[in-house]
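*Asks:* Let's see this in three dimensions:
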Amino acid sequence: MRDLSAYQLTDWLPTTPKEARLLGWEQPDVILFSGDAYVDHPSFGAAVIGRLLQNMGLKVAIVPQPNWRDDLRDFKKFCVPRLFFGVSAGAMDSMVNHYTANRRLRSDDAYTPGGKAGFRPDYATTVYTQILKKLFPDVPVLIGGIEASLRRLTHYDYWKDELMPGILASSGADMLVYGMGEQPLKEIVQLLEKGVPFSSLTTVAQTAITQPLHDELPKNKHWSDLELASHEACLADKKVYASNFRHIEEQSNRWHAARLIQNVGDKRIVINPPFPPMTSNELDASFDLPYTRLPHPRYKDKGAIPAFEMIKFSVNIHRGCFGGCSFCTISAHQGKFIASRSKESVLREVEQVMQMPDFKGYLSDLGGPSANMYQMQGIDLKLCERCTRPSCIHPNICKNLNTDHTPLIDIYRSVDKLPGIKKSFIGSGVRYDMLLNPMAGEAEKTSHQRYMKELIAYHVSGRLKVAPEHTSDQVLKMMRKPSFSLFKKFSKIFDDINREQGLKQQLVPYFISSHPGSREEDMAQLATEAHELNFQLEQVQDFTPTPMTVSTEIYYSGYHPYTLEPVFTAHSKDEKLQQRMYFFWYKPEYRQKIESRLRALKRSDLIQKLFQKSGKAEQNLIRTKPSAKNERTPFLKNKRR
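*Replies:* Below is the predicted model of the structure:
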């Protein structure tokens, strides 16, 4: 991998007409608009889609972070594309990007040079699309990415505190591609190049369109149809809205899903079923595209792009997550079925990383949405094809799920054998419940034990991320997370392996306050449990309702979508702050307030438990984040020979 100075400007997709002219173009085939800065790397959606389309022989231009507040010259500079405009808010929903859980405006943006805020609008997908449709009403606009994908049907918007219609209805876009876009975009382009009009692309899998109510539904004999409650019915009845979501989630996680139909005003939104999971060859092809793996030269001297700095020495080895956590959007976007890269493709990318001029031998992560789901799938895939469970591991680990960690251990060891690799760390969150499954077969259990030793002895950069999320079994059930007793068991194994290896490492548990089902007393118990384990918590957050999660539907409606039973949720600022303060029980400024609240709750018994000294070893305290240098120091002696 060469440094930036070794590349020519034409090695990136063009971002200006001048760059396009250097390539001899008169007109792009596709023009992509993105709310993120343009980083030509497989972790950034605009780059992936751009390189995919380029690989199909198209001329693709990218307009990163267009100015929507001036004379709109960024939207006009390439004129019109031959095929269509593509629009994405970026790697995050723009509202999550902009605002905290308390709806406070953030002062930074990790996807902008220098981390500067203010370079994308609220509801960026809708804003960009409406501008393009006003300027070029006859040119098709295709939307995609996280924001569009998770807002494809009626959804609760936390920042407006109201239900909003599917984004096709509010934006005026011609088509939506949901989920990971390679498969549908290939088919779309192939059909367009055969002369099929864009308006006739009504039966492409993993896309959504709108049509007048009086029009006949597009025909596809292989699909069944499921009509959802209308947007207006959802506005009128929160319980109807909650029950609607169960159908949406179940179909989003099925191998053979139904086509979803929802009426909005005088139109209907039609959501075609998704493609089957990508094969390893298909996923390899996406990661093997000719990325420079670097930000575009336009950002030279404008400051580092924090999101790129975070992942530039990491490698993603799979997509998808079958955890099905109630508050998480991964399965709604990437799906619950795992698509894994081949070992050869992973090693090729690691070798590219090794050639980067500032690479010092340390890979920051070999992971994915979850650290340890690589190559995991059903033993009998025919059973998976009929399954409607949103999670393969909750409320119990499916007997048909193969959780053998041997292929993952092989990846780790193969990477570590490469010359120039000093350490490969695992920065993604580990699902420890799979590693402690008493119902697993003996071969699986052996692989779990080997994996835990491999991970803890050789791949922890001082601190290992895990996400128990809460300590109350009642709340954890609501979250679709395992009992906290499993975290305690894993914590003991972690300590034992560290002791055997002569290491001093820390577990970093993630916790959430104010999640549906969590009451103040539950948070007090959480603080007590953390104290007994001697954790002073840092990695914590207040629950933020984001579109298309079970937890968000409960937060808005007050009902669980699967049972339609009422569920308590903290809504007011005071309620949320009262729950959050228990994370910081160890700070003197909170003690008096916590004691006062516990007396009001008639739980004076917790005061003594919370503020007495813990008996656990001091080494497990989590107070401050060590520097990268300090994180690595203890492990160099443990490099495998």
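*Asks:* all contacts plus neighbour counts: C-alpha atoms, from now on.
*Replies:* Fine.
*Asks:* can you give me the strands for the stretch 251-400 of the chain?
*Replies:* Here the stretch 251-400 of the chain has its strands, by DSSP state E, counting those that start in this stretch, at 259-264, 267-271, 294-295, 314-316, 318-319, 339-340, 362-363, 365-367.
*Asks:* Is it possible to get TSV of these that adds mean neighbour count and distance to Glu282?
*Replies:* Shown next, in TSV, are those (neighbours: other C-alpha atoms under 10 Å; distance: least, C-alpha to C-alpha, whole Å):
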stretch	mean neighbour count	distance to Glu282
strand 259-264	22	24
strand 267-271	23	23
strand 294-295	18	23
strand 314-316	21	15
strand 318-319	26	12
strand 339-340	26	9
strand 362-363	22	25
strand 365-367	24	19
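*Asks:* ok, and for stretch 562-574, which residues are buried?
*Replies:* With burial defined by 16 or more other C-alpha atoms under 10 Å, the residues of stretch 562-574 counted as buried are 569-570.
*Asks:* Off-centre distance for it?
*Replies:* The chain centre lies 24 Å from the centre of stretch 562-574; the measure is C-alpha atoms, centre = their mean, to the nearest Å.
*Asks:* Let me see the residues that make contact with that stretch.
*Replies:* 102, 239, 242-243, 246, 514-519, 554-555, 558-560, 576 (C-alpha atoms under 8 Å, 6 or more residues apart in numbering).
*Asks:* Repeat the analysis, applying 7 Å as the threshold.
*Replies:* With contacts defined as C-alpha atoms under 7 Å, 6 or more residues apart in numbering, stretch 562-574 is touched by 239, 243, 246, 514-518, 554-555, 558-560, 576.
*Asks:* what about that stretch, start to end distance?
*Replies:* One end of stretch 562-574 sits 29 Å from the other (C-alpha to C-alpha, to the nearest Å).
*Asks:* re earlier: inside helices: which ones of the contacts of stretch 562-574?
*Replies:* Among these, the residues falling in helices (DSSP state H) are 239, 243, 246, 554-555, 576.
*Asks:* Just among those, which is most surrounded?
*Replies:* Greatest neighbour count in the ones in helices among the contacts of stretch 562-574, by other C-alpha atoms under 10 Å, goes to Ile554: 27 neighbours.
*Asks:* The structure of the following sequence is requested for comparison with the preceding one:
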Amino acid sequence: MFLPISKEDMAERGWEQCDFVFVIGDAYVDHSSFGPAIISRVLESRGYKVGIISQPDVHDENSITILGEPRLAFLVCAGNMDSMVNHYTVNKKKRHQDAYTPGGVFGKRPNYPTIVYTNMIKRKYKHKPVVLGGIEASLRRLAHYDYWQNKLKRSILLDSGADLLIYGMGELAIVEVADALEAGIPVEDITYIDGTVYKCKDPSDVFEGIMLPEYDEMKKDKLVYAKSFGIQIKHTDHITAHRLIEKYGEKRYVVQNPPQRPLTTQELDDVYELPYENTYHPSYEALGGVPAIKEIKFSLASNRGCFGACSFCAITFHEGRTIQARSHESLIREAKKMIQDPDFKGYIHDVGGPTANFRRPACEKQKTKGVCMNKECLWPKVCKNMVVDHSDYVALLRKLRALDGVKKVFIRSGIRYDYALADPDDTFLRELSQYHVSGQLRVAPEHVSDHVLDLMGKPRNDVYKQFCKKFEKINKELHLNQYLVPYLISSHPGSTLKDAIALAESIRDMGYMPEQVQDFYPTPSTVSTVMYYCGVDPRNMKPVYSVTDPHEKAMQRALLQYRKPENYDLVKEALIKAHREDLIGYDHSHCLIPPRKPKGHPHHKK
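*Replies:* Here you go, the predicted structure:
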């Protein structure tokens, strides 16, 4: 049964009042891939009554009142994506569709819904606690650079006027918050829960707190913000992190408590086996359903966390670097339920998480000492303490593909190829190629220039070349004609025109033209975003060249798709500017473009 979305639904359950009203920016999809579904079902399992208000009309103040005033608090989540990434391309152009809205219709949520919804609630229910959560709140929990407004913004806790913020994967924290409110503790006194951020006027009693630079100083000097972020990235582990304090003005502080501990396997199993309906609310059927369900309905979430720590990824800040994995038994039970679904065609679309082939902590030390503060697990090379072992994942995949009714089990959430390459046992790569790839395997080398890769926190180009050779060798032995499809990022901090041209030459040599290229997108709370904004690497404060000029960004992007006729002018301009006219000519083995625009081009000159 879906949770109530109306007074009528509440009446059917015999409820006069909800304990919590959850206001969300996405459509209501009761599936474990949607954060609000998990949090609401976790609360329900603890005996709390939760109602859902999805995508309230921001032009109608009463849309926030349809379930009445909750007994304990309002919960607010912008959705599964940061709203600004959901709404705008990297060129800041509006998108045309929203996969998390019924019918894919765009415009059903405002920009920054975390702020807008909370403001609406506070106007109607001034004294009712509001607790924030979700990716938008999590990654904006302290001062952060906002690409769309091109400025440093305050903690979203202040801009929204909310009372408390839960960051990361909030199952443990939300129960503690709920129990504290149930016990009658005023929300302003709930300052002790890990995984939360709160406001205060006097931080003198904060235990072992680290004072970050003041917001006003960071606004004046980007380097001060970079230093602050350099401290923050060292405090993302539940064992080693300290409390962080950020000052705003004379007597206002925001305090970030250490992260919540990772869930145990049993706890994670319990979360994913709550009574989800595993689809969108039936009221959306007439509108065409919710497009986002298609990608995840027949996928299995096998793990959380990622010790890959790529600079452009926010997972370290949100989920952390400690791997949490579900049991085989739990995943098999979920797969068997999928098989019974009338829409299931025999294909499990994915078995993974942030990185599919991570099913255990990077090393034994992490279990008791936490992750290293000043050292990465895979970069610049695989740590000597790393335990590289795919046997558990291989065993899981074997069990899943042996189930009656399963034709194929795909792995689409991505593998870390340097981790796979470090495994002396080729069983995983062999079975991956034989059973879990359909013609092509998507991997993410991202670039070919080593100094750009170093800034990305990615393995060097030689490692990718080694993986390509091994993949080709294994597929040849299996008599399979399969190939790698690389994900590439253009104009990442550190990338010059020279680097973009080197990447284009690599594409030429591969004989592969990418259909899609990801232009670097500065999103809140990533190392790469700080590089983009501040011009330094916050980990060591060394200067980093960053492409902020839209035209140069366009040239770097065009180089990665140099064969497209519409990119001709930009590619030619870039090659001339970089003094690489040798790449303009008719020798296809060397040159990228001919001296003249190809026939059929709209501006072709005879």
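*Asks:* Now that we have the strands of the stretch 251-400 of structure 1, can you turn them into TSV and tack on distance to Ser428 of structure 1?
*Replies:* Converted to TSV, those look like this (distance: least, C-alpha to C-alpha, whole Å):
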stretch	distance to Ser428 of structure 1
strand 259-264	33
strand 267-271	32
strand 294-295	22
strand 314-316	10
strand 318-319	12
strand 339-340	15
strand 362-363	12
strand 365-367	6
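*Asks:* about what we covered before: nearest to Ser428 of structure 1 among the contacts of stretch 562-574 of structure 1?
*Replies:* His515 (22.3 Å; C-alpha to C-alpha).
*Asks:* which residue in structure 2 lines up with the closest one?
*Replies:* Counting by TM-score structural alignment, His515 of structure 1 corresponds to His492 in structure 2.
*Asks:* give me every residue that touches its match.
*Replies:* Per C-alpha under 7 Å, 6+ apart, neighbours of His492 of structure 2: Phe520.
*Asks:* will you turn the ones in helices among the contacts of stretch 562-574 of structure 1 into JSON lines that also has distance to Leu176 of structure 1?
*Replies:* Conversion of those to JSON lines gives the following (distance: C-alpha to C-alpha, whole Å):
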{"residue": "Lys239", "distance to Leu176 of structure 1": "27"}
{"residue": "Ser243", "distance to Leu176 of structure 1": "24"}
{"residue": "Arg246", "distance to Leu176 of structure 1": "21"}
{"residue": "Ile554", "distance to Leu176 of structure 1": "26"}
{"residue": "Tyr555", "distance to Leu176 of structure 1": "27"}
{"residue": "Lys576", "distance to Leu176 of structure 1": "35"}
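*Asks:* Just the closest of those to Phe487 of structure 1, please.
*Replies:* Nearest to Phe487 of structure 1 among those: Lys576, at 25.0 Å, using C-alpha to C-alpha.
*Asks:* Show me what the closest one lines up with in structure 2.
*Replies:* Aligning on TM-score structural alignment places Lys576 of structure 1 opposite Lys553 in structure 2.
*Asks:* what's the closest residue to its match other than its chain neighbours in contact with, if anything?
*Replies:* In space, and not counting its chain neighbours, Lys553 of structure 2 is closest to Ser491: 5.8 Å by C-alpha to C-alpha, 6 or more residues apart in numbering. Applying C-alpha under 7 Å, 6+ apart to Ser491 of structure 2 gives the contacts 519-520, 547, 553, 556.
*Asks:* The counterpart of Asn396 of structure 1 in structure 2: neighbour count?
*Replies:* For Asn396 of structure 1, the aligned position in structure 2 is occupied by Lys381, per TM-score structural alignment. By other C-alpha under 10 Å, 16 other residues sit near Lys381 of structure 2.
*Asks:* wait, what's in contact with Lys381 of structure 2?
*Replies:* The neighbourhood of Lys381 of structure 2, defined by C-alpha under 7 Å, 6+ apart, consists of Pro459.
*Asks:* The one 10 residues further on now?
*Replies:* Ser391 of structure 2 makes no contacts at all, as judged by C-alpha under 7 Å, 6+ apart.
*Asks:* Distance check, the aligned partner of it in structure 1 against Ser447 of structure 1.
*Replies:* With TM-score structural alignment as the criterion, Ser391 of structure 2 lines up with Thr406 in structure 1. Remark: distance between Thr406 of structure 1 and Ser447 of structure 1 (C-alpha to C-alpha) = 6 Å.
*Asks:* For Lys360 of structure 1, see how far away Lys134 of structure 1 is.
*Replies:* 49 Å.
*Asks:* Neighbour count: those two, which is higher?
*Replies:* Lys360 (14 against 10).
*Asks:* Pretty sure Phe84 of structure 1 sits against Val30.
*Replies:* Yes: here Phe84 of structure 1 lies in contact with Val30, judged by C-alpha atoms under 7 Å, at a distance of 5.4 Å.
*Asks:* overlap in contacts of those two?
*Replies:* Counting by C-alpha under 7 Å, 6+ apart, nothing touches both Phe84 of structure 1 and Val30.
*Asks:* got the contact list for stretch 599-607 of structure 1?
*Replies:* 595, 598.
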